[in-house]
Each structure stands twice: as C-alpha cells, then as structure tokens.
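[1] can't give you the sequence, but here's the structure:
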C-alpha cells in the first residue's frame, strides 16, 4: 500500500505556524478545479481509486457545464523541509455572477494563487479577482497553468502578469494541472510565501462563517475560519449577530470528505454541525463565539450579496405552484444570494418574482429547478431594479413593469455598472461601437501588452443583462472577456411600454425601456405576437403603447367562414343579406369576445433565447 493511500488522522488543533490558508482565483475555465485535483493527489488526501476529474465540483450541473458554482474548502497535509504543514485550500468559482462566493472565501485566507491560462492570458474576471485579493491584503502567487498545451505562450503571458502585479517574469510559476508538472514546486512556494495565520490563543473564541450548506440528514453545515481562541466538541456556541445559541454536535475539517476532530484552533478552517434546520440562523459573515466566554467584538463581515436581476418564474402547470415554492426554499438553503416573493400575473397565473446576481445565476437556478424537481417553467424577460419617483415625491422600488406607478413621473433612476472588457487590439472598434449603442460612456483604455487591450465603460445594467455578452462574443470571434461591478444609480429617460390585445393590457409582455428604444421594442413585440396568436372569429388589434399613446400596431385577421357556400346562383340580394348578417355578428363578437393567448405563445414571446436565435439567423 502506498504511503499516500492512507490519510493521517487529523489532530485536535494544529500549531498556527504550521498552517497555510490560500485560495485559487482565476477566470472561468482556466483550470482551477484540475489544479486542485493534482494537489489532492499529491498530498494523498484522495486515494487513487476514488479520484475523478474535477473532484471538488459536486453538483451535477457543475460537472455538466465544467464550471464551479460553490466554493469548496479542503484540508491537505504537505511535507516541506522535514516539517508537515496543514494547507487549507479554497477552490472558488470563476464566473462574474459568483464573485460574492470569491469575496467571502478571500476573508478566510492569507494568500491567493492567481491562476492564468498560458494559452489565453489574463481575462477580465482574473483582473477583478486580483483587485479583490489585493483589497484583502493577500499574498499573491502568480501561476501560469496549461503549459502542456501546443498553443501555450508562457513567456509572453508571464511578462503580462509581471507587468500587472509588479514582479519579475521569472517569478511566475509554470505548471500543468493536467500532467502535474510544477505542482510540487507550487506547494513548496505556498509554504515559503504565504504567511501563517495570526490570532490570540488566550482570547475568547471568534470564528467567521464564510459559507453554509444544507444537508438533508444533518441539517445546516456551517464552514468557519477560526480567528481567535478555539472551539471544542460539545461546546455551547453563540451567533453574535442573531444571539442564537446552539450546541456543537460535531466539529471537524474537510479532507475533502468530512473528518470529525476534537476542536479547531487559530487559523484552522473547518465545519460545525449544530442540528439546526434553518440556514438563516448560520448567516454568512456572522461571528461564532463561545457562550461560556463570549467575545465582545464581531469580526469584520463581508458584503451581503445584492440581487441585480429580477425575473418571474411561473410553473406551466398551475397546480405545481406549491412544488415550486418548496423547491425555491430548498435552493435558498444552499444559495445565500437567491431571494424570492410570490407574484400573480393575469396571463401566467401564480408564480414567484426571483432575484439573481446575473444571467448565469438565473440560468443555473432555472436549470436546477427543472432537473432536480422535474418542474416545467416559464421565466419572464429579466429586469433590473428601478427607483421611480412620482409627482407627489413618493419613491417606488420597481422590479417588474406591472409595479410601475400610473400618472406623471418626476424621475426614474436605474443601476449603473463599470464594465471591463479585455480584447485583442484588432477588435477595439466593434467593442466600442457595441458599448456606445448600449448607452455606454467610455472611462478609459489601457494596453496590457501589444496585442491585448483593457477597455472600461460605464453602462446601465439593463443594457448588459439581456444579450450584451452574446453580441460581444460574436463581434470579437469569441476572444473578448467581460467583467462588471455595480457602482450606483443615475437618472435616465425611461418609459413603460404596454402591449394591448383588443385594447386590454397583457402584463406579461410589458417592459421598461429607454425612450429611444421603445418604438423598436413595440414594433418587434407586436409583429412577434401577430405570428404567435391564432386567428380568432373577429379581427384582433395588437398594439404597443406608452401611456395612452399608441406607438405600434399589427392586426390579426379574422377567420372568415364562407357563408355563401350553399348559395347556387339566384338573387344577389340574398348573398348581400348573408354577408351583412355575418358582418353584424363579427361586430357583436368583437365587443364581447376575449382573446385567448395560448401558453406556447407566452413561452416563445418571453424566452430570451428566441430573441438571440432570431438575431443569429439574420
């Protein structure tokens, strides 16, 4: 049996001098999870027969898409200069929507591996995560991954990284997560450069919660980083922000499977199980302390994730509404950034208004609801949060066009973001043209190297959330990378566009757009519905309106029954009489008839995919 096959038993508490806490930060698909796999193998915490690719990506959807959504914390032993060190590695997501997962993971670390693909170089999200790590005063170890690829250009990108963080190109480590080349040197470098955690062993216990997940059998599993003092098995603990007290039924570390210990000391990263069933009692960013000897001061928390994009989720079968509620409650247990409230639509029935961090977060949540709970859902077009002030000076938070106040509006404020695009120099023109067409204001432009440029724009979030990224990729042949960060709000000339069928508003099709784009939206929606809604016994006008002013119109022609089919020759007046009678009937039907909009029409008109597919065809 190889020495790596058996995992050493975890001691109750480790000397802080022998602990190294670090995380891996990188752009999506730059090889974080594969590098983590090699570290798990080299340190022997995962036996060869249990090893599988992307070991730390536990969710089916993570494995399908090849992306990390939830952070994972792992403890690994590593021998260096005849001493055994305890590494706590936190594998973080790379996508912009999940940067809140990254920010709270950084609070639990002293060092960060800045991982860059040797074939692609620095991307926008890498930069954003680098600045986050610098704000937390972490030691940055630059690493070039995928040096085994034929397209790798390690020298070129090492110079790019060196220019960015102020080191020599030779100091940038070169590794291959796939083959394992250079990973041992990287682990040695972590021992030498990442500082040991500091804390007061005699002080009252203080541990920061940086993540919590819900386990069906064991309740809430809370992940903490101990800052001062220590926590022990069966100890009574208190959550400092809520004042709730619990008994520690189990305390331990992840290796990467849970391993119970007698306690956790300074600098250690581990998990607590108290048997609590409500994840909101283990609030991320809260401080855990001992009830017998409580601490006075909270550890500096992290920023609460704020939903940026709202969308309505409605079950296609109305009877599945309770199932959807239960499914969202279960997802919320593992996703602190998800929030929802019930919503009723005259067209779509009962559903929920759900807040997300971005479009990928929306897509992932919807996919999980459909896969894990067998639900069929309609999601309405994504909206951002507007602040609308009416004539009387009252301010309304509008997350849905149906909440838009009637009457005169004094001011509308919309969220603004700072967008960073990194792109090859040959595509500067198309990127600037796209950003300006989306009401962007240029903030600056820097050359990272001769071939690659960082372009910064201030833009309304509403212009980014719909199909901006798809357009950006198609205009730059897939080479551009995008990152954005909310910076506040600004006043804008926005209007609510209503869609009317037979003079009645259909709330599901309403939208809040910029005045300059309202006409285009109205024309597009009216022509789309004309094709989707089946013909009735009477003519149906489809109109787009801003307030009482109609800006676009299409007519759905009536089905005409041939009332003259039984008239063979004879007097023309008989035929006229029949036609007049039909005309009267249609007129009366138009007054009392209602337009039935089939479910398929809603699904097709509201799905954002249909809009982007149509554009792609053109």
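    Noted; the coordinates are in hand. These numbers were taken from a predicted model, which means no experiment stands behind them.

[2] rest of the way, CA atoms for contacts and neighbours
    Noted.

[3] which strand is the longest one in this structure?
    strand 409-424 (DSSP state E).

[4] What is the distance between that strand and the centre of its chain?
    On the basis of C-alpha atoms, centre = their mean, to the nearest Å, strand 409-424 sits 18 Å off its chain's mean C-alpha point.

[5] let's bring in a second one:
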C-alpha cells in the first residue's frame, strides 16, 4: 500500500488483512450453491455466471458496508482502461466471456468509432474472496485531458483508483494529471502496469518511473496483460485488500449524490447516484436540494453494466434512480437528494467546469432551430461540462455560443449531435475567453463589475475603454524522448510559452513544464507536437489563470463592411500573419461578382492585409470595328464608372459554405 510522504491521513487508514483467497462466487439473488460444487481450494478462480442468473432481482441488503469497494480506473489515453474493465467484468461473471467483449462499457457510437472513452460508465461486480462475497462498484473513466471533468466527478463516488500505465510507453502526461486528481481527493492508489505481453514491454523500467514520479514502492505495482487476462485476478484481490470501504451511515436519513445523469424520452431523467447515508426504495418521496422539488421514486437499481432494478439501495452503494424528472433543468450534476420531511446538509458537490474554448453553433436551416435547441438541452444533461449562451448572427441566424473543455471535447459533442439526434450544424472557429479591466467608473456601473469576460470576439471592447487586457494561460506538461527536446522547445518558444521546469524521468525521457497562452495551443499545437516528435510526445494542461497581454480585435471587411462572424482577437505580434491567412482563405471561398470585392483585415481604422476578388469581365468593345478611338475610350470610361457605382450599392452575400470553409479551421499562427 502506498503512503505519500507527509500525509498523516494516509498512515491512519486501516488495511484489510490478507485473506485466504477467493472462493466460488455466488450472486446475492441466486440460490445457494450445492455443497458438492464449492471449491475446496480457497484460492480457486471464480466461475463466471451467465446472463440468465442476472435477471433475478438482487437483494442489496446482503452487503454490509465493510464488504463494499468503490473504485475507478484512471490512465492516459490508450493504456488499456476499457480492456481491463472488460476482463474484470468477465472474471466476476457480470458478462459472458466471448470474443466480442471489446469496450463493453463504451456504449456510445463515437467511443467505438474513435477507440476512446469520452463518458464515464459504472458497473457493479460481485466477487467472492476469502469466503466472503464483495460488491465492487467499478467506474471506467476517460483518459483525454478534455474529459478530466468526467474523471473528477467519478472520483467523488470512489475510495480508491487503479492507475494503469502502459509497460511499453511508460508514464505519459495524462498519467501524471490523473494521478494528482486522485491524490488530491485522498484516494488509495493501486499502480497497474499493463501490456506486459508486448514485444518491447519493459515493466521494470516503468516500475522505476512510478517510484520516482509518484513515490510509490515498485513492489506495490501489479503487472498484467489485460488483453490476454494475465494476472488480472490479482487486481481484484488488491482492490479488496488495499481500498478501504466507504465511510457512510445507514441509520441516518437518506443523502445521495447525483454524479451523472442521462435522458430517456420515455422514462425521463435517469440519475446515477452514490449513497452516503440512509437508503432509498421504490415509492419513497425524495427532494432535490437544488430545486427543492419533490418526486416519487419510480425505480432504483444497479448497473451490471445494463440497468438491473432492485428493491432498495443502501448507503455505500452506487446505482441509478428514476423519479419522474421530466426536464433537463431538474437534474443537476452534484445535486443532493434526500427524503421528504427529512432535510439534510447538502453534499459539497463539484466545482463547476471551466470552459477553455468557445464556439458558435448555428442550425444549417433556421427552421431546425427548435429541434436543435431540444437536442442541445438533452445532450448537455449527459455532458454537464458544456456551457450554453444564446447568440445570433446576421449571416447565420439565431444560434448559441457553447463553451467546451477543449477541441476534442467540441468535436465529440458535434459528432454526438449528428449521430444521436440527427442534427447538422455550422460550428465556428473556436476562441478562448478573454478578460478586460474597465477604465471608467461609468463603464463599471454599466457592466456592474470592473473586470468583464469576453467570449464573443465581436463584443471585444475598444482599447480606449479599458486599462488592460488579460488572456487565459495554462500550465502545460510535455513528456517526450530526449532526442526530440530541441525541436519541442523551439515549438514552445514560437507559441509564446515560458519554461517553468525540466525533469528527467529516466535516461531517455524528459518532462517539460511550460506556461502557455491558451490561444496558442487550443487548435493546432497538439498536431504540431506529434509531428515533431514522430508521435512519441504526450501533452496535458491545467488552468493557470490569466495574464496581461497586448491583444487587438481584428475585423474582416468586405468592400468596407464589417463581417461580424469573422471578427477575431489576436496577439499584436501575430495580427498580420493571421489577417493575411483569413483574407487569402476568404478570397478562395467567395464567388466572383459583377464588381470587384476588396477583402481587408483591419485593426481599428488601420488595414493590415488585403486581397481582391476580381470582377467578371465583359468586352464592351466587341461591336466596335476599327475607326473611332474616342468612342472606345468613352465606352471603357462608362464601364469603369458603372462598376464603381455598383460596388458601392452592390450587396455581397457570403454563402454559408464560404463561412464554413473559413471558420472551420483556425489560420496557422
């Protein structure tokens, strides 16, 4: 068991004594096993149960608090979290062992297509060990930094974690980030070295990395191959021995934490709950601490991993609850549920997610506005880290400005809208939230605060109205082989980053820490990093507040008229290159007119870049045969005057596909 230095709370935790080993499992609702079927060897492997035995209603009262373990799996992307979860489900008889068991807990289409976990999933496992049957509640979490809010919510319902590390890749940037999430939540950490079956696996090297980075003794590491099932049984035993049972009180009134939720169009909101006190059963009247509305419980149950209704849920257990919540606003993540007429102190809940990037979202056809609004509301219930603000555009119509935790988060949200709700949208270029410190008391009174946050570049205040601009910064962690460090340091310097630290993890790998302006990394930094390092470098970042910056608002003009949708905020030093790129891209996207179109990038009244879309040409001299040169000159002059007049009164309609081409991809900085 790992005990972090200087943490007295960890030293005081009692560990479960090493028991004699697992006996044959018996599910809580199944009939007692015949005596001749009981394994004589107490360490004999458990027999998987078929799906038919899971159809009976389980009796959850058979599990006292000391026989419950709530744990989560955390790791870097593609280190084998979902594969390990599949093997644990098979070993405990929760699912049948077949060749088709791949990413069983990844239920979304986008997860299976991309091969990543974007949504935390829960499963209740029943496992016999040392002559006792244990209830193990497993929560499989995402690994990408954009879904760290899912991880933090999942950890709130756990007492321990399995920290999975690839035996070939070793510690990566998100391994470090997820470890410290668990460390700050004061959870027991069990290091698991996966993929020991790979040809280039070096588990001994990874053990030393874990010991150096996290101060966990190498003897605490469990070496497994989740794909082949090698030594996975010891992971279950370690969960029982090293993770403490939840600290709850079943005699107190009900107090349940809503840590996740989904929406079913027939049953309403399905809330995933962790019970900290009391118990809940069908027919109970419960109250939401957030809305103070009263509901009657229609169904309670556990996830195995599909929904399995039960008679009751008890403190220490994790399950789901349906109580007739009809609208998405009634189910708040982090809400506390309690019994009617038995109010309790609400649980701390969660810190609200802080959006890192914003993008405009508009329906392709305005007639689809209400359908898209309903789809966004239902999807944000399932992904509460997305923030939604109403927005409108002259060219694109009514829409929303949505806040996401990162670019992958935005991409996955858009893909889920298309797949789950058949909604097609225009998604604009992502921007980051800036701040401005107002200069005059009159403006402070108007905005009701001295420091305002700008999420829409079109609303960026003029320099004369503010004393300074602030841009968001993040503390980035890069782990890379030493041979690529020179190129990566050059890339970071080009993105206005400031180096904070450099640590050698082992002889071949280093960890770099940089303070980055968020705007410099949010779009194409990760792709550039992977390209420079041949795919070996990993990147993770965390919020580091705001810093003063020389920012300017850059307008894009068509024949002198500002196009609000293309307004952007850039650093003063990079304004020309960004403006030039947008003008060139717009020139290639706009259809030619009967008159010339001037495309300009301007800061205030100063034009910094320009491109021109040439007009269609007409040969006005076609019918002139030789002779009178003065007539030819008159015709050419009249044509020039007509085009000049047409340019002043001509209406330039920017087609939506041109907006999509320009807005979809941020210009390279």
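    Yep, it's here. This one's a predicted model, so the numbers in the text were calculated from it and none came from an experiment.

[6] I'd like to know which elements the longest strand of structure 1 is packed against.
    Of the remaining helices and strands, those touching strand 409-424 of structure 1 by 3 or more C-alpha pairs under 8 Å, 6 or more residues apart in numbering; DSSP states H and E are helix 124-135, strand 386-390, strand 452-460, helix 461-464, strand 481-491.

[7] which parts of stretch 135-149 of structure 1 are buried?
    By 16 or more other C-alpha atoms under 10 Å, the buried positions in stretch 135-149 of structure 1 come out as 138-148.

[8] nearest to residue 242 of structure 1, of those?
    Nearest to residue 242 of structure 1 out of the buried residues of stretch 135-149 of structure 1 is residue 138 (C-alpha to C-alpha; 29.6 Å).

[9] So what does that closest one match up with in structure 2?
    In structure 2, residue 138 of structure 1 lines up with residue 187, judged by TM-score structural alignment.

[10] and if you look at residue 599 of structure 1?
    Per TM-score structural alignment, residue 599 of structure 1 is aligned with residue 656.

[11] try residue 315 of structure 1
    In structure 2, the residue matched to residue 315 of structure 1 (TM-score structural alignment) is residue 363.

[12] Kindly report the same for residue 547 of structure 1.
    Using TM-score structural alignment, the equivalent of residue 547 of structure 1 in structure 2 is residue 604.

[13] how many other residues sit next to its match?
    Residue 604 of structure 2: 12 surrounding residues under other C-alpha atoms under 10 Å.

[14] what residue of structure 1 matches up with residue 327 of structure 2?
    Using TM-score structural alignment, residue 327 of structure 2 sits opposite residue 278 in structure 1.

[15] I meant residue 564 of structure 2, not that one.
    That one, residue 564 of structure 2, aligns with residue 507 by TM-score structural alignment.

[16] The match of residue 315 of structure 1 reaches residue 428, doesn't it?
    No. Between residue 363 of structure 2 and residue 428 there is no contact under C-alpha atoms under 8 Å: 11.5 Å.

[17] export the helices and strands packed on strand 409-424 of structure 1 to JSON lines and tack on distance to residue 247 of structure 1?
    As requested, those are exported to JSON lines (distance: least, C-alpha to C-alpha, whole Å):
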{"stretch": "helix 124-135", "distance to residue 247 of structure 1": "34"}
{"stretch": "strand 386-390", "distance to residue 247 of structure 1": "44"}
{"stretch": "strand 452-460", "distance to residue 247 of structure 1": "48"}
{"stretch": "helix 461-464", "distance to residue 247 of structure 1": "44"}
{"stretch": "strand 481-491", "distance to residue 247 of structure 1": "40"}
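
[18] Relative to residue 228 of structure 1, which of these is closest?
    Of all these, helix 124-135 comes closest under C-alpha to C-alpha, at 22.0 Å.

[19] right, and the helix or strand after the closest one?
    The helix or strand immediately downstream of helix 124-135 of structure 1 is strand 139-145, counting by DSSP states H and E.

[20] I'd like to check what contacts that next one. Which residues are they?
    For strand 139-145 of structure 1, the surrounding residues in contact (C-alpha atoms under 8 Å, 6 or more residues apart in numbering) are 30-31, 110-118, 133-134, 154, 157-158, 161, 171-177, 190, 193-195.

[21] Please name the residues that touch the equivalent of residue 429 of structure 2 over in structure 1.
    Residue pairing (TM-score structural alignment): residue 429 of structure 2 is matched to residue 381 of structure 1. Residues in contact with residue 381 of structure 1 (C-alpha under 8 Å, 6+ apart) are 311-312, 606-608.

[22] Confirm that residue 381 of structure 1 sits in a helix.
    No. With DSSP: H, G, I helix; E, B strand; the rest coil as the criterion, residue 381 of structure 1 is assigned coil and is not in a helix.

[23] ok, now how distant is it from residue 568 of structure 1?
    As defined by C-alpha to C-alpha, to the nearest Å, residue 381 of structure 1 lies at a distance of 54 Å from residue 568 of structure 1.
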